[in-house]
Each structure stands twice: as C-alpha cells, then as structure tokens.
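S.K.: dropping a prediction and its sequence here:
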Amino acid sequence: DNGFIDDVEGYVLIDWASEVISNDMLDDHGHGTHLSGIIAAQRNGVGITGIQPNAKILPLKVFNRFGKGKQLEAALAIRYAVDNGAHIINCSWGYSKKTKVLEDAIIYAQDHDVIVVAAVGNRGTDDVLYPASFEGVIGVGSVDEDMNKEWYSNYGRHVDFSAFGSQVYSSLPSNRYGPMTGTSQSAAIISGILSSIKAYQPSLTSQELYSLMQQSSSSPVVKGADKGHGMPLALGLLAEFDIEAETFDLVDKKTGKDDKDEQILSRVLNAPNPVKGTSTTVFFTAKKENLTIIVEVYKMDGTQILEASSQSVKGNNSINLDLTDMMNGVYPYTVRIEESGFSEVEKGLCVILR
C-alpha cells in the first residue's frame, strides 16, 4: 500500500494539483510507447526486441496528448518512481526553465542512488533543458551513423553521452511499429544499455555505471561540447557484462577432459574509471573456481605500487582497490592467476582524475 489506488500498471499524474488523476495508462501521444519499446520490448518474434527485454517498465504519465505537462507533476512522478523501486528513470523530455521542485526531485532520486537519464533537446542549439542540465543527470544527445552530431541535437556542457537518434524503429500504440527521431530516442538507448548492465551487476552504483559508460565511449577522457564523451561502444560494453557470462563448460564434450589451454580470465575492466574518489573495483570473469587471483598496479615506469588478491568463483568476480594514497595519473595493472598449472595474465589501465 503506497497511497495510490489501483496503481498496478503505473499512474497518471496529469493535473495532480486539480486532483484529476487516475490509473488509466492509455498512451494517447505515442512517445512513451516508442521509448518503452526501445528499452524493453520483449523478445517474442513480433515487431522489435528492446535493448533489455527483461527490464520492467514503470509507466508514469505526466504529459497530455499534445506533449504538454507541468514540472510539478514531473517532479511527483520522479519521486513516485524512486519510492516504488525504480533503478533508472528515463526523462525523454525537458523544460527550458529551472524550478526548485524539479531539482529537488532529481536530488531525491540521486540520494537514493537512482540513475536519471534525460534528453538534451532537439533545437540544434546550446540551449539548456532540465532535467538534463541538472548536476548528476546523464544528458544524452544524438549522433548519426558517422558519429557526427545530428543537426537537431542540442549541445553544450550538459551533454554527457550521445547515441543514434534518427529514424529509430520501435513500438507504437495499437500494436503498431514505426520510426521516430530525436534525442528522446537516444536517451532511451542509453537507458536500455544501463539497464542491461544493472541487471547483470545490481551492486554497481550510479557513479560506477557512469564510469563504465565513459570508459567504453569514443572519448573517455575528454568531454566534448557537441557529443559529450561520445557514443558508448554498446557491443563492447555489454560484452564485458554479458548475462550469459556465468555459464561455462570447462569440460571438452568430445573427450571429457579439462581444457587447460582454454583462456581462464576474460572481460577485465575497472570501474569507476577514470577514478574521482579513493577506490575502484576490478571486474573480471573466471572459468574456474578456487584460483588465487592477484591484481598488481604499476606506475608508468614499471614500479609496482599496489597489490590485492582473492579466490576466484566460477563466473563474475571483483576485487576492490584502495587508491587513497595514489596521485592523479595513468596506472597500468595486471590480473593474473597464481596457481600451479596455470599461467595467465590480463592487463588493464586505470586513470585517476580527482
């Protein structure tokens, strides 16, 4: 019981101040259905498949059939989503004026470690929109197939990442499908990618997820004014966190013998990266359990400055590194097996930018 009557499929908060609210989630505009399909359309052989088909959508309606709505209702919807367990809030909408009621709702979400993704706008200018321009919100612009900024995509300091936005094919009301264009679609793509990673590694914080996106983008260190960090390399990023990665077969099905020549360690990366705090976590996949895994961090001159270890489990592993005493810079690291009969080393690169 959350105080909202019959909200089993979401809630309508249009004209909340006038007490005109309901649980009728009919999409009379089409925008929300299109974005939901991009993120989470089911893999059923019909229409399209979303980026994270297993994601659960909590639909909250704050805009009327003309796409108009008030910031008060938008802020209430954000708080409702947080209170009802949302991990990611996709805001493919924006306002040109900032209000404290909306900003406070964003801060409320961030205080509960909920990720907020927002479209930066379709005016082709450096105009700021909210919530995309609020601190900590992931602002998303649009790029074309050549990774150039789309003509309609807003630009500026509020753009964190970019994704395809033109003629994106997805679901529409009344069991239809079709294309739509805009930074709204780009934001939904980023939300879908984040949802995929979060589903695989629920313990990742908002900062760690942002760092993973940054690390996999075309411009991981420099944030440009037109495209932010660029477009995350989705295939590479999701491969690092493939939901199937936990399933391994160490026995050759033909001979019944262990394949000792097979690579044991894979998918090595650390997050957050770049590191702005005092720690980072090295993630990797192991195909064998009870192996001693050692992470060694070096200066660029080859001097070892840090070491941490743990026993592996079959599947996904992590080792936390305390970087409190380390200065800003670039630090190579290795992840290696310390076990008789195994000799394997994987490498990574950690960047500290405080």
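M.R.: Nice, I can see it.

S.K.: switch to C-alpha atoms for all contacts and neighbour counts from now on
M.R.: Will do.

S.K.: next SSE after the helix or strand where Val117 lies?
M.R.: Taking DSSP states H and E as the criterion, the element that holds Val117 is strand 115-119. As assigned by DSSP H and E, the chain's next helix or strand after strand 115-119 is strand 138-143.

S.K.: and the angle from the helix or strand harbouring Ser186 to strand 115-119?
M.R.: Here Ser186 sits within helix 183-200, counting by DSSP H and E. Orientation check (axes from the mean of the first three to the mean of the last three Cα atoms, to 10 degrees): helix 183-200 against strand 115-119 gives 160 degrees.

S.K.: just give me how far helix 183-200 sits from the chain centre.
M.R.: 5 Å (Cα atoms, centre = their mean, to the nearest Å).

S.K.: circling back to that earlier point, the strand holding Val117 packs against which elements?
M.R.: strand 88-91, helix 100-111, strand 138-143, helix 183-200 (3 or more Cα pairs under 8 Å, 6 or more residues apart in numbering; DSSP states H and E).

S.K.: try 10 Å this time
M.R.: strand 88-91, helix 100-111, strand 138-143, helix 183-200, helix 206-215 (3 or more Cα pairs under 10 Å, 6 or more residues apart in numbering; DSSP states H and E).

S.K.: next one for the comparison:
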Amino acid sequence: MAIAGLLIYKFSMPPFETEKLSKDECKKNWALCKIFSNKTIIEPKDKVKIAILDSGIKEIEPLKGKVVDRFNTFDNTNIIKDEFGHGTQIASIIGANRNDLMVQGINPKVNLYDVKVLNKHGKGKEENLIKGLKWAIDKDVDIVNISLNFDNYSSEVHKLIKKGYDNNIIFIGSSGNEIGMETNYPAKFKEVVSISSIDRNENIDFLASQGKIDYVAPGVDVPTIDKEGNLSVQQGSSYASAYTTGVISILIANDFIHDIEKYTDKLGNSDVYGKGILQFK
C-alpha cells in the first residue's frame, strides 16, 4: 500500500547500531542533531541506491567513492562536472563522510547515482528531467531525490514517476520556495513525497510553499559542503528534501520503512507542516 507518495514495505526490524553526537557537533550542525534528536546517529544495515537528479556531484573528499554511476542528460555520457554546485551540496547532506565542516551526512553508507539534469546556471528542460528519470528507473534505484521545481504539469514526467512508484521507487521532491504559494511540480504529484523546510526552532521557512506538503525537514541555515570543498550555509526546500532522503534511506536500509509513523513528529497545520518532521527520537 502507499501513504502520501511513500510506498510502505513490510519487513522485520533488525537492531540499530548507533553512535553518539557531541554537544560541539550539534553546535556545528543543528540540522543533523534535529534529525537524530536523541543525539544518537543511526547506522544503516545495508546500502541504499539513491539517484540525485540535479546539477551533478563533484567528488570532493567527503563524497569520495559515493557515486557508483553517472548520467549526463545534456550529452548522454557519464562525464559530469558540477558547475552550478547545487548537486554537490545536496549530496553532502545526504551522504558525506565524517568531516570537520558539517560533521557528516545523514547516511554516509549510500550508493549515489549522479544524474545531471541542470546546467551551469541551474536550469534544465523537461527533456532533461525525462531522460534522467528514465535512466534512474532503469537502474532500479531505491530513492530518487529531486531538489528542483517547475510550474506546469507534465504528463510525460508524471507517467514516468508513476512507473517508478509502481516499481517500489520512492520519489522525494522539494515543495518549492514560493513564499506561501502552491507547491510546485514534481512534488505536487501524489506519488512524490513533498518536503518543505523549517528552521532550528521548528518555524516554517518564510520562503516555503504551502498546500501539498507531506513532511518538513531542516532547511534554514543548514550547513552543506560546496563543490570547492568549503562550508556553505544554505536555505530552502531543496536542502530539506535531502535531509528527508537521508532519513528514509536509513529506514529502508534497516527494513523499517513500514513503521514510518513511529519516526514522525507532528508539528502543526498540515497545509504548512504536512505530517511533521521525520526524525530518530
């Protein structure tokens, strides 16, 4: 069965391995400690396959060895350069190894599939997204993170997302930064888990879209690592989407995605906060 764009699996639950976060680490990365709210990092049992449809991922030190396959939708090769920088930042939130800049990503034990659908200006066409979705679905990934938005309905994009959804792929998308206006596509599709952003005090991001929101996650003043390997503090639902992708990847890795409600903390109005924030308590 499915709930709000999230396919629900039924497995037994193995014991989690854990690692404590220090007070200094929580000062360095409040968002990491918001996700692991009891200050205990949950270690995944297995690796999860995550496709990141974005501007590309540069293999900075904390991301070395994470990308297992690549596809550039602009020239149909596996050669990718992240000129815009957004994709690398998203990847750092999801899966960066331990580092001195933002402690670590939510789930460093991931296999990343780097799909370039945005150019050096952060722009892409519908055909890029379509090619990227087809490639990711053919790779049978577990999760597709889509930290980008468009205004108009696309039947072809929706058809592909439905196909992936029916094959147990979870699509996670940023709701948009439209300052209270309606959630954008593809997050607006019912098959996509739509993510909005909150600050460290659980206030909704003033940039946030509203309407079709499934969950919220840290997305205001959150630390990332940029394509130059430097700390870059960012804001927006793109980054909140990455945090949620990290959490869901751990739940999948530990065969516990069917019990997702245990990891959901309700925060407020569902048009603004959705079901709440996904976190490990």
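M.R.: Okay, I see it. A quick note: this is a predicted structure, and the numbers were derived from the prediction, not measured.

S.K.: need the TM-score between these chains.
M.R.: Remark: TM-score between the superposed chains equals 0.71 [TM-score structural alignment, normalised by the length of structure 2]; 215 aligned residues with a Cα RMSD of 2.0 Å.

S.K.: the helix holding Ser186 of structure 1 aligns to what range in structure 2?
M.R.: Counting by TM-score structural alignment, helix 183-200 of structure 1 falls onto residues 237-254 of structure 2.

S.K.: go on, stretch 85-104 of structure 1?
M.R.: Going by TM-score structural alignment, stretch 85-104 of structure 1 lines up with residues 140-159 of structure 2.

S.K.: check the mean deviation of the strand holding Val117 of structure 1 from structure 2.
M.R.: Superposed on structure 2, strand 115-119 of structure 1 shows a mean distance to its aligned partners of 0.3 Å (mean Cα distance after the TM-score superposition for structure 1).

S.K.: what's the angle between that strand and helix 100-111?
M.R.: Going by the same axes, to 10 degrees, strand 115-119 of structure 1 makes 130 degrees with helix 100-111.

S.K.: which bit of structure 2 covers strand 115-119 of structure 1?
M.R.: The aligned range for strand 115-119 of structure 1 is 170-174, by TM-score structural alignment.

S.K.: got the contact list for Gly219 of structure 2?
M.R.: Neighbouring residues of Gly219 of structure 2 by Cα atoms under 10 Å, 6 or more residues apart in numbering: 31, 195-200, 204-205, 208, 233-243.

S.K.: PyMOL command to pick out the buried ones of those residues?
M.R.: To isolate the buried members of those in PyMOL, using 16 or more other Cα atoms under 10 Å:
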select buried, resi 31+195+196+197+198+199+200+204+205+208+235+236+237+238+239+240+241+242+243
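
S.K.: in structure 1, point out the residues matching stretch 6-25 of structure 2.
M.R.: Going by TM-score structural alignment: stretch 6-25 of structure 2 matches no residues.

S.K.: what residue of structure 1 takes the place of Gly276 of structure 2?
M.R.: Match for Gly276 of structure 2 (TM-score structural alignment): Gly230.

S.K.: isn't that match right up against Val140?
M.R.: Yes: at 9.4 Å, Gly230 of structure 1 counts as touching Val140 under the criterion of Cα atoms under 10 Å.

S.K.: hang on, the earlier thing: next one: the match of stretch 85-104 of structure 1 to chain centre, how far?
M.R.: On the basis of Cα atoms, centre = their mean, stretch 140-159 of structure 2 sits 13 Å off its chain's mean C-alpha point.

S.K.: please apply the same query to stretch 125-143 of structure 1.
M.R.: Stretch 125-143 of structure 1 sits 16 Å away from the centroid of its parent chain (Cα atoms, centre = their mean).

S.K.: what about that stretch, start to end distance?
M.R.: End-to-end distance of stretch 125-143 of structure 1 (Cα to Cα, to the nearest Å): 14 Å.
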